[in-house]
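1. how would this look folded up:
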Amino acid sequence: MAVSSGQRSKVQLQLVRAFTDQPQGGNPAGVICFAQFPSPAQLQQLALQSAQPVTAMLAPADGGYQIRWFTPQQEINLCGHGTLAAAAVLFARFPEMSQVEFFSQHGDISVRKDAAGYSLCLPLFVLSAVVVDELPVAITQGQTVAAASGRDLILQLASKQQVFDYQPDFSAIRQLPWHALLVTAFDDTATNPCYVLRYFAPSIGIDEDPATGSAHCSLLPYWQAKYPKLPGQWQAQQCSAEGGEFKVRRMGDQLELTSQAVLVSATWLVAASLEIPRAC
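-> From the prediction side, this is the model:
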């Protein structure tokens, strides 16, 4: 929503916590709705003002909404928690809605609302094996069991505790050619098939992400290839300070991820020379 006054516009920012049912848990995101997108520079300005790890920008489109994701530093190519936050805002605004389609340059995303929570359908990433010994020791830290490459670099560690204890070298991670570093392990203490993870993306301004939906586009196919005889639905736990809980399963060539989101508050941002006649 935006309100114009002379050469300045007030833009409504909705604050959301994604991948949690607690207002202090999960991953924070901002959501801004437009009738049509302003310039990329103006979107980046608003993302910087929002001071959220990611701000999802929405504009109506035939059959759904265009979506773009911005950190305070730059536009990024896919953000699960930003998408879930955007869907939660729209479902609250339009209670009769039970499904919404988002369209982006990096693929289309469907989000469904039901009694179990919000379910996102995301693209699965293609992975290839990486030789652990060819990676910097500052990254593997002598604990890496296996590694794989997709959008992100995946390091498999031997235990859940090692994932908790992993000490990221952010300088070394910034030098990697991948979007982010994923550290993961199979959780053999869980009742159902489960893996744990942490997610580091300092090159896009996120040292450690609290709860990362797009990580499972890599991790679900990775762990299913390791344990092909286990049932199709998995659980995942993100071992950040805030934590994140996920249910994930493969649906053809897509990932279905189910979780929760909490609308926290709304505020207004002031942007100079941003003319937007109505909200989406």
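2. make it CA atoms for all contacts and neighbour counts henceforth
-> Noted.
3. and the closest residue to Gln14 other than its chain neighbours, what element?
-> Among residues not flanking Gln14 along the chain, Ala266 sits closest, at 4.4 Å (CA to CA, 6 or more residues apart in numbering). In the assignment (DSSP states H and E), Ala266 maps to strand 261-272.
4. got a list of contacts for that strand?
-> Residues from elsewhere that reach strand 261-272 (CA atoms under 8 Å, 6 or more residues apart in numbering): 7-23, 46, 49-50, 84-85, 88-89, 118.
5. measure Val100 to Asp108 for me?
-> In this view, Val100 and Asp108 are 11 Å apart by CA to CA, to the nearest Å.
6. and if you look at Gln36?
-> Distance of Gln36 to Asp108, given as CA to CA: 18 Å.
7. quick one: the helices in the stretch 101-250 of the chain?
-> Ranges of helices in the stretch 101-250 of the chain, per DSSP state H, counting those that start in this stretch, are 137-140, 160-165, 170-174, 216-226.
8. so where do the strands sit in the stretch 51-200 of the chain?
-> 55-61, 64-70, 75-76, 99-104, 107-114, 117-123, 128-130, 144-149, 153-157, 181-186, 194-200 (DSSP state E, counting those that start in this stretch).
9. Throw those into a markdown table and include mean neighbour count, thanks.
-> Converted to a markdown table, the strands of the stretch 51-200 of the chain look like this (neighbours: other CA atoms under 10 Å):
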| stretch | mean neighbour count |
| --- | --- |
| strand 55-61 | 24 |
| strand 64-70 | 22 |
| strand 75-76 | 16 |
| strand 99-104 | 18 |
| strand 107-114 | 17 |
| strand 117-123 | 22 |
| strand 128-130 | 13 |
| strand 144-149 | 18 |
| strand 153-157 | 24 |
| strand 181-186 | 25 |
| strand 194-200 | 24 |
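10. turn the ones you listed into JSON lines, columns for distance to Gly244.
-> Output for the strands of the stretch 51-200 of the chain, formatted as JSON lines (distance: least, CA to CA, whole Å):
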{"stretch": "strand 55-61", "distance to Gly244": "18"}
{"stretch": "strand 64-70", "distance to Gly244": "20"}
{"stretch": "strand 75-76", "distance to Gly244": "21"}
{"stretch": "strand 99-104", "distance to Gly244": "23"}
{"stretch": "strand 107-114", "distance to Gly244": "18"}
{"stretch": "strand 117-123", "distance to Gly244": "14"}
{"stretch": "strand 128-130", "distance to Gly244": "26"}
{"stretch": "strand 144-149", "distance to Gly244": "23"}
{"stretch": "strand 153-157", "distance to Gly244": "18"}
{"stretch": "strand 181-186", "distance to Gly244": "14"}
{"stretch": "strand 194-200", "distance to Gly244": "10"}
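11. to compare against the first, here's another:
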Amino acid sequence: MIIQHIAAFTDGARGGNPAGVVICEALPDAATMQAMAAEIGYSETAFAAPVDGKWRVRYFAPEAEVDFCGHATIALGAALARHERSGTFALRLNRAEITVDGMSSEAEWSAAFRSPPTQTRALPAAALDEILALFGLARGDLDGRIPPVVAHAGMDHPVIALRERARLAAISYDFGQGQELAQRERFCTFALVHAETPQLFHARNPFPFGGVYEDPATGAAAAALAGYLRELAWPAEEPIVIRQGEDMGVPCCLQVDLHGPVGAPVKVSGSVRSIEA
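-> Predicted coordinates for the structure are as follows:
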């Protein structure tokens, strides 16, 4: 069993969201993985073992298993590239099969995954009102170009787009109330975003569902957002850049490609760095 500590979606040599990566000959039982994830202490830990030419992967937050985690997938892809070789790795998740490209050389250590298929559904008015109250927001704070929805790319993320960057920076919430709402509605994270330009987004992702106040970089939410933007025919001709974690003092950079038909997987990429455990 190889345990690695890797920060994903780094901003150059800085920042990045820490993830645990555990490469095994066979996956431990769920209780053992949950206990290990709690001990490692990051927002998610990815456990991977080879099965029939693919990698069986499960993700655990400190308090719950999640079906998909983007930043831990980036960390895993980079770890597999260093452990085996640079290339494409097929992953079998709880509810989807995806691929991750891992790159490892003296000049580059990075990864890019293709998400599960994307989709959106309406965010009920009552749930929207509850989310706005949780974060101290009003309907006048919302960006009408990106109406609130529940976006999905492996997990559900309510997307709340704000008109002003300063309003996003000021976000805070009651953790207990957020956790009750997230667990009741099965919201993986709350995707709070601001579009500075069509190509540049700022994001914050509270993660009370998994027992974490806020994630500094969230690849699954980035994929879900990109799938939604594609539905909206968002006017971005190049891959969009998502800046996240800056309001936490942990700068992160995610790149998301909107190309492809509505509902198709989304490519999300980023750099990584090792963390001294």
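12. TM-score for these two?
-> The TM-score (TM-score structural alignment, normalised by the length of the second structure) is 0.82; 252 aligned residues with a CA RMSD of 2.3 Å.
13. and Ser104 of the first structure, what does it touch?
-> Counted by CA under 8 Å, 6+ apart, Ser104 of the first structure has contacts Gln66, Ile67, Arg68.
14. where strands are concerned, which of the contacts of strand 261-272 of the first structure count?
-> Using DSSP state E, the subset of those located in strands is Arg8, Ser9, Lys10, Val11, Gln12, Leu13, Gln14, Leu15, Val16, Arg17, Ala18, Tyr118.
15. now the equivalent of the last one over in the second structure: how far from Ile74 of the second structure?
-> It stands for Tyr118 of the first structure. Matched across to the second structure, Tyr118 of the first structure falls on Ala111, judged by TM-score structural alignment. For Ala111 of the second structure, the distance to Ile74 of the second structure (CA to CA) stands at 5 Å.
16. same check, this time on Asp52 of the second structure
-> 22 Å.
17. the two: which is more packed in?
-> Comparing Asp52 of the second structure with Ile74 by other CA atoms under 10 Å, the one with more neighbours is Ile74, at 29 against 6.
18. quick one: map that one onto the first structure.
-> Here Ile74 of the second structure is matched to Leu84 in the first structure, going by TM-score structural alignment.
19. please look at that match and Cys121 and confirm they touch.
-> No: counting by CA atoms under 8 Å, Leu84 of the first structure stays clear of Cys121, with 10.5 Å between them.
20. what touches both of these two?
-> Common contact partners of Leu84 of the first structure and Cys121 (CA under 8 Å, 6+ apart): Val111.
21. do you know how far the match of Tyr118 of the first structure is from Ala31 of the second structure?
-> Counting by CA to CA, the gap from Ala111 of the second structure to Ala31 of the second structure is 29 Å.
22. kindly report the same for Ala90 of the second structure.
-> Distance of Ala90 of the second structure to Ala31 of the second structure, computed by CA to CA: 25 Å.
23. same check, this time on Phe209 of the second structure
-> From Phe209 of the second structure across to Ala31 of the second structure, the span is 18 Å (CA to CA).
24. of these two, which one has the most company?
-> Legend: neighbour count by other CA under 10 Å for Phe209 of the second structure and Ala31, higher for Phe209 (26 against 9).
25. that one pairs with which position in the first structure?
-> In the first structure, the residue matched to Phe209 of the second structure (TM-score structural alignment) is Ser203.
26. picking up where we left off before, between the contacts of Ser104 of the first structure, which sits nearest Phe170 of the first structure?
-> Arg68 (26.2 Å; CA to CA).
27. what is the neighbour count of the residue nearest to Gln14 of the first structure?
-> The local packing count at Ala266 of the first structure equals 12, with neighbours defined by other CA under 10 Å.
28. over to Gly142 of the first structure?
-> Other residues close to Gly142 of the first structure by other CA under 10 Å number 12.
29. same thing with Ala233 of the second structure?
-> 11.
30. ok, it to Phe89 of the second structure distance?
-> 30 Å.
31. what do we get in the second structure for Tyr222 of the first structure?
-> In the second structure, Tyr222 of the first structure lines up with Tyr228, judged by TM-score structural alignment.
32. Arg58 of the second structure against Ala48, yeah?
-> Yes: taking contacts as CA under 8 Å, Arg58 of the second structure lies within contact range of Ala48: 6.8 Å.
33. kindly point out which residues are neighbours of both of Ala111 and Ile74 of the second structure.
-> Shared contacts of Ala111 of the second structure and Ile74, defined by CA under 8 Å, 6+ apart, comprise Val100, Gly102, Ser269, Gly270, Val272.
34. to which residue of the first structure is the last one aligned?
-> Yep, that's Val272 of the second structure we're talking about. In the first structure, Val272 of the second structure lines up with Ala261, judged by TM-score structural alignment.
35. in space, what's closest to that match - neighbours in sequence excluded?
-> Leaving aside its sequence neighbours, Ala261 of the first structure sits nearest to Ala18 (CA to CA, 6+ apart; 4.3 Å).
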